[in-house]
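Chemist: attaching a predicted model along with its sequence, questions to come.
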Amino acid sequence: MTAEEARTLWERTKALKPVVDSCRAETDMERRLPDPIAAAFMDLDLYRLILPKDLGGQGVDPLTAFDMTEEVAYYDGSVGWNFAIGANSGMIAGQLPPETVASVFGTRQAAVAGSGPPQGRAVAVAGGYRVTGRFAWASGIHQAQWVMGGCFVHDGDERRVGPHGGPVVIHVLAPRADATVIDSWHTGGMRGTGSTEFDLEDVFVPDSHAFMMFGAAPKHSDPVYRLPTSFFGFGLTAVPLGIARAAKDGLAQLAVTKVPAPPRPGLRDQQHVQYVVAKADAMVEAARLAVRNAFSSMWAEVRKDGATMESRARLRRASVHAVETAIEAVGMCYRAAGGAAVFESHPFERALRDVNATGGHVVYQRAMMEDAGRVALGLPPLLPMF
């Protein structure tokens, strides 16, 4: 990407802020991205951001996408989360045949929403699979053109078993029109992500739209498709960091404008507020640097010989630590803001519920850090997403 292309991309990304600000209340009430934000995502060609240029994408490098995600999450956590999901949706293209990539990612409307864990049943039939199941956590499904879900493969009534004795799992892509969206996304945090459930009921999915997410060799030579699954957690980590940075800046702004009743000093002159502003800033900055550095090292390995287990563990622990740090930083800012923190006119209550909601995602669970510890102790990880 040339310097001019990068500058234009950043200008278009920052142009999202007034759109996000104008839709803030609507985002919460509708529990999905409002149409103006969804349209702005299309204008940015978000869903082909990381997709290589020879596949019709923008070919943006992962670190730039990470920084862009943090910027958008600074505006709003839910919008940042959907930005992260959308920016990385081109990652599945590496497992698809060229004709499928062309049909799925041929236009700017190439939004894919889905769920990674196997929650469906794919019965093998001639030319593909008949898929049935309910799939959860489908962030951005309301603006999606395609849905994706993980399925256990069945031959008739029997679950197919792989060479290592475990069940065979595939992921399937189906048109959004074939899915029934379930209105189950009633949450405190991350309301605007629309991360609700959907049903597929005996939907035929051709072989060309089924793929193995874990363990299969990529069909495209771009190094982005040689990244291990720990990359998914890396991309999302920018969201809690952006939320925490917004809470810290919100506290700094409040400290200048809030004047407590005498004899208490102004918020800016209170030492504990000064400490929290500096400490939260240091925490978020250190966490960001650790995540970016860990990914940069792994990215260099991927482009050369492939990611080592040690570099995967480093990125995984840095990502989990970053979200835990962001949660702590937001809590500190919320407490230091005093009574102002409970009002929706300030960023603190939204940041508190949003950043804690990000911590519930599977990539930030305690088990992920435990797996990084297993690698440090010379043991293999237990989870496939490593």
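Modeler: Alright, I've got the coordinates. Residues are numbered from 1 along each chain as shown.
Chemist: use CA for all of it now, contacts and neighbours both
Modeler: Noted.
Chemist: how about the strands in the stretch 1-150 of the chain?
Modeler: For the stretch 1-150 of the chain, the strands defined by DSSP state E, counting those that start in this stretch occupy 112-125, 128-138, 146-155.
Chemist: second one coming, line it up with the first:
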Amino acid sequence: MPDQAVPDTDYTLSPADAALIRSQARPSEQAGMLTAPVQELIHARDWLRMLAPRSVGGAELPLPQAVRLEEAIAAADGSTGWTVTLCAGAAWFAGFLPPAYAREVMATRGLCLGGSGAPSGHADVDGDGYRLTGRWDFATGAPMTTHFTMNAILRRDGQPLLDEAGAPRMRAFIVPASDVTVHENWHTIGQKATASHTFSLEGVFAGAHQAFDLTPEGAVAEGPLYRFPFLSLAFVTLGANMAGMAANFIGLARDVIGQRRHHVTRQPLAELPQVASALADGPAELAQLREHFYALLDRMWDQVCRREQVLEADIRNLHEVALRMVQAARRAVDELYPLCGLSACDGRSEIGRVWRDLHTATQHALLLPFAA
């Protein structure tokens, strides 16, 4: 039998929870962070622990189930879905920490992990620990984050430590929010409520137990989640967010276009052949790729659960389909956008916010067409 953890909680998005998230989307955007009701819901549902090991207080949710939940949340609101995805993904790192320390972190009231994957700082060896200094951008959920994670280049006596290939060595670290300075500089057109600010550290000491390696060999937890490749986990969770946001836009666009008429003939806009084609073809392509995406994810997850070898070709295929799904989402949305009229350009409109959120999210470096 596969060694797959089955959670006690039903991790699906209820209609009531989706309605609350939708109702708070505009207030969250205006506030530049998720509002208190949304944060309270996230913690009440324990979504931010869903990828952490059960052995340290997490849910250790099967990855395909977690990805489908993240897509559903993103379909309710892009900023909420993105924040849950990135912060729950950071809690996945608990599977690579010493269990006693991971348990301590997971027990934090209002737990939220966030951070940055860019190695834009350095870690100077200091006895049995390290001194962390640097500045890291795009820490999603920064105002609600209790622990920050980051990558840093290892140094000794000011000189980078090198690996066998002669490249600088890098490790990941986790520190409490009290050690971090947050710089409120997130000023994008969309995803405003993710509050993905910059943070910095200056000579902060981190013990050896706060350093970890995101490699299969570095996993401490035994479950299949921690054997699943980190890069693949990133591709599938971000890709699912794009599918959710696109589905939200498409639904809103159908309603808007359905109320419009051609300005000359007064014919219902949705009845024009080219408009009908736009309403059908792009969403159909996205739906087909989404189905293929989940079939590949489910198969790869089953292989990992059964401790079967996952071929590099299969990993690349999953990444490529995730990127194709993102591209199809963008195409479908952008074909419909001009048909929605000025309401889509109104900074106060729901459809305008969804468009801005999706196009901001697609700027993530991992989602570039050549990233796979």
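Modeler: Thanks, I have the structure now. No experiment lies behind these values; they were computed from the predicted model shown.
Chemist: if we can go back for a sec, R350 of the first structure is nearest to which of the strands of the stretch 1-150 of the first structure?
Modeler: Closest to R350 of the first structure of these is strand 128-138 (C-alpha to C-alpha; 20.2 Å).
Chemist: residues making contact with the closest one?
Modeler: With contact meaning C-alpha atoms under 8 Å, 6 or more residues apart in numbering, strand 128-138 of the first structure is reached by 113-115, 119-124, 149, 151, 194-208, 210.
Chemist: hang on, the earlier thing: I'd like the strands of the stretch 1-150 of the first structure laid out as CSV, including distance to V355 of the first structure and mean neighbour count.
Modeler: CSV is the format used below for those (distance: least, C-alpha to C-alpha, whole Å; neighbours: other C-alpha atoms under 10 Å):
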stretch, distance to V355 of the first structure, mean neighbour count
strand 112-125, 21, 22
strand 128-138, 17, 21
strand 146-155, 26, 22
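Chemist: now those as JSON lines including distance to L251 of the first structure?
Modeler: Listed next are the strands of the stretch 1-150 of the first structure as JSON lines, based on distance: least, C-alpha to C-alpha, whole Å:
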{"stretch": "strand 112-125", "distance to L251 of the first structure": "35"}
{"stretch": "strand 128-138", "distance to L251 of the first structure": "32"}
{"stretch": "strand 146-155", "distance to L251 of the first structure": "39"}
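Chemist: D183 of the first structure: which of the ones you listed is closest?
Modeler: strand 128-138 (11.0 Å).
Chemist: how big's the offset between that closest one and the second structure?
Modeler: For strand 128-138 of the first structure, the mean deviation from the second structure after alignment is 0.7 Å (mean C-alpha distance after the TM-score superposition for the first structure).
Chemist: tell me the angle that strand makes with strand 146-155.
Modeler: Counting by axes from the mean of the first three to the mean of the last three C-alpha atoms, to 10 degrees, strand 128-138 of the first structure points 130 degrees away from the direction of strand 146-155.
Chemist: compute the inter-axis angle for strand 128-138 of the first structure and strand 112-125.
Modeler: Going by the same axes, to 10 degrees, strand 128-138 of the first structure makes 150 degrees with strand 112-125.
Chemist: the second structure: matching residues for strand 128-138 of the first structure?
Modeler: The alignment of strand 128-138 of the first structure onto the second structure (TM-score structural alignment) spans residues 129-139.
Chemist: what's the spacing between that stretch and its chain's center?
Modeler: 20 Å (C-alpha atoms, centre = their mean, to the nearest Å).
Chemist: what of stretch 331-338 of the second structure?
Modeler: Stretch 331-338 of the second structure sits 23 Å away from the centroid of its parent chain (C-alpha atoms, centre = their mean).
Chemist: and the spatially closest residue to V153 of the first structure that is not a sequence neighbour, what is it in contact with?
Modeler: Spatial nearest neighbour of V153 of the first structure, excluding adjacent residues (C-alpha to C-alpha, 6 or more residues apart in numbering): A122 at 4.9 Å. Each residue near A122 of the first structure by C-alpha under 8 Å, 6+ apart is listed here: 129-132, 151-154.
Chemist: quick one: closest of the strands of the stretch 1-150 of the first structure to D45 of the first structure.
Modeler: Closest to D45 of the first structure of the strands of the stretch 1-150 of the first structure is strand 112-125 (C-alpha to C-alpha; 13.0 Å).
Chemist: to which residue of the first structure is T265 of the second structure aligned?
Modeler: So T265 of the second structure corresponds to P263, using TM-score structural alignment.
Chemist: for its match, helix, strand, or coil?
Modeler: Put simply, P263 of the first structure is coil when judged by DSSP: H, G, I helix; E, B strand; the rest coil.
Chemist: wait, what's in contact with the closest residue to G158 of the second structure other than its chain neighbours?
Modeler: Leaving aside its sequence neighbours, G158 of the second structure sits nearest to D124 (C-alpha to C-alpha, 6+ apart; 7.1 Å). Contact partners of D124 of the second structure, counting by C-alpha under 8 Å, 6+ apart, are 130-132, 154-158.
Chemist: same for the longest helix belonging to the second structure, what does it pack against?
Modeler: Longest helix in the second structure by number of residues, with DSSP state H as the criterion: helix 273-305. In terms of contacts (3 or more C-alpha pairs under 8 Å, 6 or more residues apart in numbering; DSSP states H and E), helix 273-305 of the second structure is packed against helix 63-76, helix 230-258, helix 312-336.
Chemist: neighbours of the closest residue to H321 of the first structure other than its chain neighbours, how many?
Modeler: Closest residue to H321 of the first structure apart from its sequence neighbours, by C-alpha to C-alpha, 6+ apart: A287 at 7.3 Å. Neighbour count of A287 of the first structure, defined by other C-alpha atoms under 10 Å: 23.
Chemist: can you find the partner of A287 of the first structure in the second structure?
Modeler: Checking TM-score structural alignment: A287 of the first structure goes with L289.
Chemist: was I right to think that match contacts L323?
Modeler: No. Contact between L289 of the second structure and L323 fails when scored by C-alpha atoms under 8 Å: they sit 9.9 Å apart.
Chemist: list the residues that contact both of the two?
Modeler: What both L289 of the second structure and L323 touch, as defined by C-alpha under 8 Å, 6+ apart, is an empty set.
Chemist: in contact with the residue lying closest to Q267 of the second structure once chain neighbours are set aside, which residues?
Modeler: Excluding the flanking residues, the one nearest Q267 of the second structure by C-alpha to C-alpha, 6+ apart is R261, at 5.3 Å. Going by C-alpha under 8 Å, 6+ apart, R261 of the second structure touches 267-269.
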